[in-house]
Structure formats: structure tokens, C-alpha cells
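1. Provided below for reference: sequence and predicted model.
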Amino acid sequence: MPLRHDFASALPGMFLDWTADPVPHPQVLRLNRPLARELGLPDDLPATLLAGLDLPEGARPVAQAYAGHQFGGFSPRLGDGRALLLGEVSGPDGRLHDIALKGSGRTPFSRGADGKAALGPVLREYIVAEGMHALGIPTTRALAVLTTGEEVLRENGPLPGAVLVRVASSHLRVGSFQYLAAQGDAEGVKRLADYAIARHYPHRAGDYVGFFADVAAAQARLIAQWMLVGFVHGVMNTDNMTISGETIDYGPCAFMEAYAPGTVYSSIDRQGRYAYANQPLILGWNLARLAETLLPLIDADEARAVERATRILEGVAGLYQDAWLTGMRAKLGLDGADAGDRALAEEFLEGIEGADWTLCFRRLSQAITDDTALRERLFKDHWLDGWLARWRARLAPDAAARMDAVNPIYIPRNERVEEALAAAQAGDMAPFERLLDALSDPFTEREGLENLALPASEGFGRYRTFCGT
């Protein structure tokens, strides 16, 4: 697995050279062979190499530096506290992909933490990231999960240790720009912007306004896709917002089951800042923070720079709404575009509040001819008759097939995820593999997987997710 180290060569001051902690007995628990093949890598990569202990040719392990607004408060120095970028691999398509470790031990950015990862959170990231990829949502992905042969101590006691090998288009974040801007390093910001443009938006070479507009558009599309599948990221800090437009950091994330706009799963989001319905608002807030770092590049005259950046920021809500409505038309099977489509979609959402998001949309295709299954999913249906008539009048000729191609039957349901993680930590990977298999083809309903499509049982209780640290 020969690697490049373009990031480390191009961006001095953005990292610290570091090495992974040695672990007693690294073993490959799960290798993502399809992803390995996509990257042109062998599917028998040894554990010591994947753990960063035997470095591949060209590797230069570094802990990346970045800043970030965390729940609204700015931290000028965060960085990889338990992660290392080993380098980049050039895939068969010529594009670079980061190969990084998560859970590889303390770094100078660890802020008192142990730098380790427990097996449960690592497997959660694998499951959810692969689920997102199969749904067509841009995301970082897991190349491998390694067990380390050691235990890590968490609030609920010692847990089996693990390392995640993560693949990303890059790990550049809004917080990467904030890190340099906070130091007043204007040349560093320019160097970083030029690197990000060359890597992700090469058609924007020298055009920093266009670069910012492209990042805003990519993120608007991404958040719209989250909303359309009921995904709650849980920790939309600026250091978790990528320049590439990929989903990153599957810590306290979850898929919403019963539809409620105020849904929060993260145990640390006590004010609901990153609730489901707030995600589009945080999109704009985070992009404004990126704009602040780019102002000197956008225009030498600060007033003009603010005006040009503001013009783009003012268009973000429209970009998001357009992407969301396009996706909602597909989910509803509508024919073309009509001025009343937004109202039609919003009325449906109002009507299904409290019911299962995924199954209401999935069973909607059956309601073209028989609405029995849909009515079984709703707690209130007094609105449904009138809505169905207006909806049926707007349907595309092949609406049912179109809808089933975009409305999944299988998502990483919270109870099923927890069952798979508990079994894996006890040494049984079968539930994990079964869930992963279903999520790899989320739109095709299959016999024998019925329980993976069901909402959580009554005894499951209120669901809470936690950061892996």
C-alpha cells in the first residue's frame, strides 16, 4: 500500500509529525474489501500496517491541527487528539484519498484524553458510514476495524480497544481554516485554500469567491440529503464540517425513527443546538465562520469582501431548499415540478409527525392503489384523504418504482445497531454482518430481514448516543 504525503508536504504548520501507539495484539476484525478494491488496494492488508505500526512506503503519519466552534464556543486549538493521517492513496481514478487512523493513541492535541477508541463506537462508525454510502450520501468510509488486544477505560468500565482505518476525500475542515486565521496567518490561509481548491475544486484555481460558493453548495446538498433520510449528525461543530462536502465524525449520530423536528440523540447536546430541524440553520452558521477566514482572499477591500461573501451566504438557504425539494419530489414520486409541491410535502410531514419517518415514506408507494399499510403507520390520519387525492393527481407514471428507488426500507435503526454492537463486543459478529448486508442494499426488501425494518420495541426506551471518548 504505497502512500503519498501531499498534505504534509504542502501545508507546514498544519500538523505535527507523530506515530501510533504500539498495541499488544492488533488483529483485523473487519476489512472493507469492496472499498479496498475501489482504491486499488489488496484485500489482505496486514494488521500491523493498518494500525500504523509497520508504515507503508511513502507514509508520513501526522496529527492534523485545526480549530473549531464547538456548540457555539470557539476553541483556537483542537486537532487530532486520537487520530493520525498516514498519507494519501491515489485510486484508479487518479483522485487522492486520505488513509487515517482513529483511536491510535495520544497526540499533543489530546487535551488529557487517552487517545484510544473502544470497539463499540468504531463499529458504529463503520455501520453508519457504510449505510450512508449505500444511500448515496457523500461520506467518509471505514476501510478496516482492528482490535488492539488491550482495554480502554470509559464511564461504564473497561471496554475492548479498537482502531478504525478511515478513508476520506480529505480531512480538511472549516476548522482547518479557522486554525490559521486565528493565528493571523494570512499566507497560511491562502496556502490552505489553494491546496483545497487543487484537491477538490480545481476549476476554481485562483477564484476564492467561486471556491467558497462551491463549498457552500456542496454542504447545502449534503445537509438536504441528511434531512431527507432522517439523519441526525449530533455534533455539527465547525471542525466536523468538511471542505469536500462529505459527512465526517459519526460520534453521537443516529437515524430518526419517530418523526419529530426537535429530535436530539447526543448526550452532550443539552440545548438542542444540533437537533434534526436545526441542521439547515447550523449549515448557514458554519459557512459564515468559513467566510470570515476567507475575507482577505475574497477581496483586499474588507467591505467589498464582506458584501461578496454575504451575497453567497444569503443564497445558502435557497440552495438547501432547492436540493431538499428536489429530493422530496423524488421521495413523493411527483411528476416534474409544480408550484404547490412544497406545500404538499410540508403537509405530509405535518401529518406524519410521531410516526416512523422511514416506513411512512417507504409504504407511500403502496398507497398509490392501497393506503392500508400507510394508515397503519400513522397516529393521526384525519388529514390523509384530502392529501392523498392531491398527491395522486401529481404522480409520475412510474411513481411506485421511482419512490422505492429513493425511499429505503433498511436504515441503521438504533435498536438493531445497539444489538449488533453488544454482540460484537461479546465476540459474535453475526448480527453486525447481517445488518451490514441489509444496509449495503437499502432499497431492496428481502425475506428474512423483516425485523431490520421495524421501529424500536416499546421497551427500548429513549435513545441516547455518546462521543466515543
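-> Structure received.

2. drop to CA atoms for contacts and neighbour counts, all remaining ones
-> Fine.

3. count of neighbours near A118?
-> 25 (other CA atoms under 10 Å).

4. From Q321, how far off is it?
-> 38 Å (CA to CA, to the nearest Å).

5. And for P46?
-> Applying CA to CA to P46 and Q321 gives a distance of 46 Å.

6. Compare the two (neighbour count), which wins?
-> Higher neighbour count among P46 and Q321: Q321, with 16 against 13, using other CA under 10 Å.

7. Look at the nearest residue to that one once chain neighbours are set aside and say how many residues are nearby.
-> Distance criterion CA to CA, 6 or more residues apart in numbering; nearest residue to Q321, sequence neighbours excluded, is A224 at 7.6 Å. Around A224 there are 25 other residues, counting by other CA under 10 Å.

8. and if you look at L53?
-> Residues near L53, counting by other CA under 10 Å, number 16.

9. swap in G73?
-> Neighbours around G73, by other CA under 10 Å: 9.

10. From V264, how far out is it?
-> Relative to V264, and taking CA to CA, G73 is found at 19 Å.

11. residues contacting the residue nearest to Q321?
-> 280, 320-321, 323-324, 327 (CA atoms under 8 Å, 6 or more residues apart in numbering).

12. Identify the residue spatially nearest to F255, adjacent ones excluded.
-> Nearest non-adjacent residue to F255 (CA to CA, 6+ apart): F231, at 4.5 Å.

13. hold the first one in mind and look at this next one:
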Amino acid sequence: MKIPFDNSYVNLPAQLYVATPPTPVPAPVLISYNQALADDLGIQGAPDLAILAGNAIPEGAAPIAQAYAGHQFGQWNPQLGDGRAVLLGEMIDHAGLRRDIQLKGSGQTPFSRRGDGRAWLGPVLREYLVSEAMHALGVPTTRALAAVTTGQDIARETLLPGAVLARVAQSHIRVGTFQYFAARQDLVALRALTDHVIARHYPTAADPAALLDQVITRYAQLIAQWMGFGFIHGVMNTDNVSIAGETIDYGPCAFMDGFHPSQVFSAIDRQGRYAYANQPQIGAWNMAQFATSLIPLMPDQDAAIEQFTAAVNRFGDIYLAAWRAVFAAKIGIFDPTPEDTGLIQTLLDLMASERADFTGVFAHLGSDTARDQFIDRAAFDAWAVDWKARRSNDFAAIMAGANPRIIPRNHQVEAAIQAAVAGDFAPFHAMLGAVTQPFAPLTQATARYATPPTSAEQVTRTFCGT
């Protein structure tokens, strides 16, 4: 297994990271290897279990744990960092894009904060399934290269099988990375980090102000895509916000079944801070924290505060335009206008009033079974009159590319995890095959993944893996 490393982050000031090798595990076994992703990355040879488990450091790697801070549920934590992950190194893929390869669950680091640095099997399989599903849906995301079991139980509420996820990202730089150095008034590291991010992710940005504008745009568009698939991230802390604009850190995440704007799944989100409908405003709040961290780099900080405040205030308009485009496609409108907002919202209000299945409604929309998704069919019929007058001539083709039939439904993810804990990985592999073909016609084998849970199957709470 030859990985063509081309490392750059380790050339930045030393305070941005700590050199940290992964901790070996006793008996690794490969669960899954993403050969298609490996081919895209230019990785040659068969998967090397020792490398993927953290038992061997490949040639050219420069394993490090990255430093960062963050606001967690709105509360400032001045030091977080990679507490259970090691960045093996970077490489340039076949498209010319720089990518990180990270081992998650690879043991203790200087940032572990008394944690064991490990991951148990459930969160590894959840992230593998959901991140690969998100990629198939067309949402910017980290990817799963491989998952292995470690042959070592770890203690959570009980003893659980350990696992390691090999994760690929455009980078693992976060809003919290900037906050870490801004809070310490380390302008040397902050400036080096900013220059690195501009060169790596936003080469057309001339200065920190332009960087802020572009990150805001990319992040607003990302959240609009989440909303369009009924996705709830669950823990939108600033240390979980990728500067590259990718979905990162799949902890207590979930896709909604029955739709309701105030839906929360995360067991630790007791106040609903990161509820579905709150994600856009939290996105703007996170961008305000990013803007604050860039102000020390500006020559006129008073002028920068005014300029950056205006930039953050534009988040809402950027998001609304992206949201309207996402949902317009879901109802077959090619050229949305502001007037379409009301048409979209009326449908969502009807769905919310009945807790209609989010994915099912849009998957059936335009077919003879559309009105069967609602109890109040007269209300749907009334909405459909306006919709049919507005939708594009090729609405069916537009909707087919915007509305998945299959998402990683919570009850099926949990069932796959429970089977895996018992030693049966077949449900995981079957589900992975289904969720990575979300727009494909249903078959006898995949139809069950499009079925909403029964009342007894519903999963109402999800958990972080730490």
C-alpha cells in the first residue's frame, strides 16, 4: 500500500500541532476498504491493515495531532485539539486536490484530556455509512477510506469493541483552529494558518476579509444542502466546522424520518440549540466567531469590525438563496424566484403539521402516490394546484436528481451497528451498498431501506462516540 504523501501542514509553525504517532492495537481486522476512493486518491496496492489500524507508519507520513479550541454549545473551551485522532499526512489526488488522511480512534494524544483516545465500533460504522451517503447525495463531506476493528474492548457505559476509521478530508482545519491562536494572541501562527488556508482552499482570496466572504458563502450553501435532505448535524460547535466547507465530525447526527422543524436527536443537546430549524442561525453564529478570530490580522481593526459584521450579516441572504435553490429543485422548479419561497414553505408547513416522512414525501412527489403521503389530502391537493402551475416542464427530471429514495435511516443504522457488535457485518455492507446509490431505482434488495420506521423502530436519541 503506497500512499504518495505530500505534507504541508507540518511546515507551519510548530505550535499548530504536536508530532504524535498512532498507538498500535493488538489484533486489527479489516471491516471495509473504500477502493474507489483509494483509486481517486492515487493510493497503490492492496490495503495494508497495519497502516489502517495505526500499527505501522507508512513511508512519507508525518503523523501529528492538530491544536484547536472552540465554542461547545456556546461555551468557550480554550483548548481542545485532536484528542483521539492522528493526521497521517496529506496527498494530492488525481483531480489535483490536496487531501488529508487521518486515523480516528488511534489512541491518546497530548490533547486527549484524560480520554482514552479510542473509538468504539458504533460511531465508526455510523460515520462510515453517513459520510459515504452524504458524498453520494452530492453534499461536501469528509470521506471514509477504511474501517478496522482493533481486537481491543474499550470502556464506555460498558465494554465495547474498539475500531479505527481512516478518514479523508480536504483538510481538518476548523473555525476552532483559528480561534485557538487568536485567543492566545499568537499572530505569527494565526497569520501562517490564514496564508495556508488561502493557498490551499481559497486561492482567489486576496486577504482575510476575502477569505471570510468565501468561507461564509461555502458554509451557508453547505447548510442549505443539509436542510434539503432533512439532515441534522447534532453538534455544530465551532471545533466541528470545517474551513474547507465540508461536513465533518459525524457524532450524534441523524436524518429525519417524520418532519418537524424543532427535531433534535442528540442526547446531549437538551436545549435544542442544534435542532434542524436552528442550523442556519447557528451557522451565522459560527461565522461570527470565525470573523472575530480574523480581526487581529487586519491593519485597522475598528474598520474590520464594521466590515466583518456586514459580511456575517450577509450569511442569511446567501443561505436563503441557496435554500430556495435546493428546495425548488426538490419540487421541480428550475429557475426559482423569491416568490417560490412561499410555495416551498407551505408544503413544509403541511409536512410538519402531520410529521410526514421527509424523504418519502419528496420521493413520491409528482407520482400518483404523492397525496397518499398526507392525512389531509385536500390540503395537499390545494397546494398542488399552485405547484403544478409553477413547476418546470422537465420537473420530473429535475426532481429525480434532487430527491433520494434512500437515506441512512436511524433505525437501520442502529440495526447495522448492533449486528456488527454481535459479529455480523453483513447488514452494514448491505446498507452501505444501498445508501451510496440514493437516487437509483429501488430493487427487491434495496426497497426496505426506503421504508420509514414503525413506531416501535423509531430512534429518538443519538449519541457522541466519546
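-> Alright, I've got the coordinates. Just so we're clear, the structure is a prediction, and the values are computed from it rather than from any experiment.

14. Report all helices and strands that the longest strand belonging to structure 2 contacts.
-> The longest strand of structure 2 (DSSP state E) is strand 143-155. On a contact count with 3 or more CA pairs under 8 Å, 6 or more residues apart in numbering; DSSP states H and E, strand 143-155 of structure 2 meets strand 29-33, helix 35-41, helix 49-53, strand 119-120, helix 121-137, strand 159-169.

15. what about 6 Å?
-> Strand 143-155 of structure 2 sits against strand 29-33, strand 159-169, with contacts defined as 3 or more CA pairs under 6 Å, 6 or more residues apart in numbering; DSSP states H and E.

16. what range in structure 1 matches it?
-> With TM-score structural alignment applied, strand 143-155 of structure 2 matches the range 141-153 in structure 1.

17. Mean deviation, that stretch versus structure 2?
-> Superposing on structure 2 and averaging over aligned pairs (mean CA distance after the TM-score superposition for structure 1), stretch 141-153 of structure 1 comes out at 0.7 Å.

18. roughly how far apart are whatever residue of structure 2 lines up with G13 of structure 1 and D207 of structure 2?
-> The alignment partner of G13 of structure 1 in structure 2, by TM-score structural alignment, is Q15. In this view, Q15 of structure 2 and D207 of structure 2 are 23 Å apart by CA to CA.

19. Could you do F334 of structure 2 as well?
-> 35 Å.

20. Same check on Q72 of structure 2?
-> 28 Å.

21. do the same with I198 of structure 2
-> Taking CA to CA, one finds I198 of structure 2 at 8 Å from D207 of structure 2.

22. Can you get me a residue count around R270 of structure 1?
-> With other CA under 10 Å as criterion, R270 of structure 1 counts 11.

23. For it, what is the enclosing helix or strand?
-> Assigned by DSSP states H and E, R270 of structure 1 belongs to no helix or strand.

24. if we can go back for a sec, okay, the contacts of A224 of structure 1 in JSON lines with distance to G58 of structure 1 and secondary structure next?
-> Converted to JSON lines, the contacts of A224 of structure 1 look like this (distance: CA to CA, whole Å; DSSP: H, G, I helix; E, B strand; the rest coil):
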{"residue": "P280", "distance to G58 of structure 1": "40", "secondary structure": "helix"}
{"residue": "Y320", "distance to G58 of structure 1": "40", "secondary structure": "helix"}
{"residue": "Q321", "distance to G58 of structure 1": "44", "secondary structure": "helix"}
{"residue": "A323", "distance to G58 of structure 1": "40", "secondary structure": "helix"}
{"residue": "W324", "distance to G58 of structure 1": "42", "secondary structure": "helix"}
{"residue": "G327", "distance to G58 of structure 1": "42", "secondary structure": "helix"}
